[in-house]
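Participant: Sequence first, predicted model second:
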Amino acid sequence: MAKYVNKESLSQTLMQHFNLNKSESSLVIDLIFDEISSCLAQGGIADISSFGKFEIFERKERNGINPRTLEAMTIPKRNTIKFRASSTLKQKCNQ
C-alpha cells in the first residue's frame, strides 16, 4: 500500500529525527505552512528546491451552467494555486 502523508505523519518524522516533542514538531510544521501560505497570499512564489514551485494563478471569468437548474451563469474570476513539480521530484516518481 502507498504511504500516506499528513501533518501527523510529518510530525512523527520530525519527532524521530530531531528528538522533538509533539508540540514542538507541530509548531515547526505550522510555521513552514504558514510561511508558504503568507507568501502565496501576497502574490509571491514558494519555490522549494528539489520538490517544486507553488504559485498563484488567476482564473479568468468564464461562462458556466448551474448543474441543478441548468441555467447559464457567469463564474467570476478568482485566484487559485498551481503546483509545478521539480525535475528531481518527477524523476523520483518515475523510477
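Facilitator: Thanks, I have the structure now.
Participant: From here on, just use CA atoms for contacts and neighbour counts.
Facilitator: Will do.
Participant: Distance from the chain centre to the longest helix along the chain, please.
Facilitator: Longest among the helix segments of the chain by residue count, using DSSP state H, is helix 22-41. Using C-alpha atoms, centre = their mean, to the nearest Å, the mean C-alpha position of helix 22-41 is found 12 Å from that of the whole chain.
Participant: name the helices or strands packed onto the helix or strand that that helix is followed by?
Facilitator: The C-terminal neighbour of helix 22-41 among helices and strands, as given by DSSP states H and E, is strand 45-48. Packing partners of strand 45-48 (3 or more C-alpha pairs under 8 Å, 6 or more residues apart in numbering; DSSP states H and E): helix 22-41, strand 52-59.
Participant: Check it against this one:
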Amino acid sequence: MNKTQLVEAIALDANITKVDARKAVDALIRATVQALREGERVTLTGLGTLCVQHKAARVGRNPRTGAAVKIPARNVIRFRPSAELE
C-alpha cells in the first residue's frame, strides 16, 4: 500500500474527502518525523512503536574482497510491532 492508497482507504473508512484524508496523513507524517528527530518514541496502539536507535561506528568486511571497510555511526529508525500484528 502506498500513500495514495492509504489516503483513499482512510477517506472511505472515515467517510471524509480525499483532500481531508491527505491532510490528516500528511499531518501524521510530519508529527511522527518531528518526534523522531527529537529522539522521542512514537507509539501507535494496535500498530506498534517507532524509535530512533544509534548505531556506533564499526569495521565491516567487503564480502567480495575481504577488505576491511569503515562503517560510520548513524541513527536508524526501529519499528517494533504491537502484539496484535504478531
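Facilitator: Cool, the structure landed. It should be emphasised that the depicted structure is a prediction, and the values quoted were computed from it without experimental measurement.
Participant: Quantify their similarity with the TM-score.
Facilitator: The TM-score (TM-score structural alignment, normalised by the length of structure 2) is 0.84; 86 aligned residues with a C-alpha RMSD of 1.8 Å.
Participant: what helices or strands is the longest helix of structure 1 leaning on?
Facilitator: Identification of packing neighbours for helix 22-41 of structure 1 by 3+ C-alpha pairs under 8 Å, 6+ apart yields helix 7-18, strand 45-48, strand 52-59.
Participant: For the ones you listed, please prepare TSV with the additional fields distance to Thr88 of structure 1.
Facilitator: As requested, the helices and strands packed on helix 22-41 of structure 1 are arranged in TSV below (distance: least, C-alpha to C-alpha, whole Å):
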stretch	distance to Thr88 of structure 1
helix 7-18	21
strand 45-48	11
strand 52-59	9
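Participant: of those, which approaches Ser38 of structure 1 most closely?
Facilitator: For the helices and strands packed on helix 22-41 of structure 1, distance to Ser38 of structure 1 was read as C-alpha to C-alpha. The smallest value, 9.7 Å, belongs to strand 45-48.
Participant: In structure 2, what stretch matches the closest one?
Facilitator: On the basis of TM-score structural alignment, strand 45-48 of structure 1 is assigned to residues 41-44 in structure 2.
Participant: What is the equivalent residue in structure 2 for Thr80 of structure 1?
Facilitator: Using TM-score structural alignment, the partner of Thr80 of structure 1 in structure 2 is Val76.
Participant: contacting residues for its match?
Facilitator: For Val76 of structure 2, the contact set (C-alpha atoms under 8 Å, 6 or more residues apart in numbering) comprises 52-55.
Participant: Tell me if it really is in a helix.
Facilitator: No: secondary structure of Val76 of structure 2 (DSSP: H, G, I helix; E, B strand; the rest coil): strand, not part of a helix.
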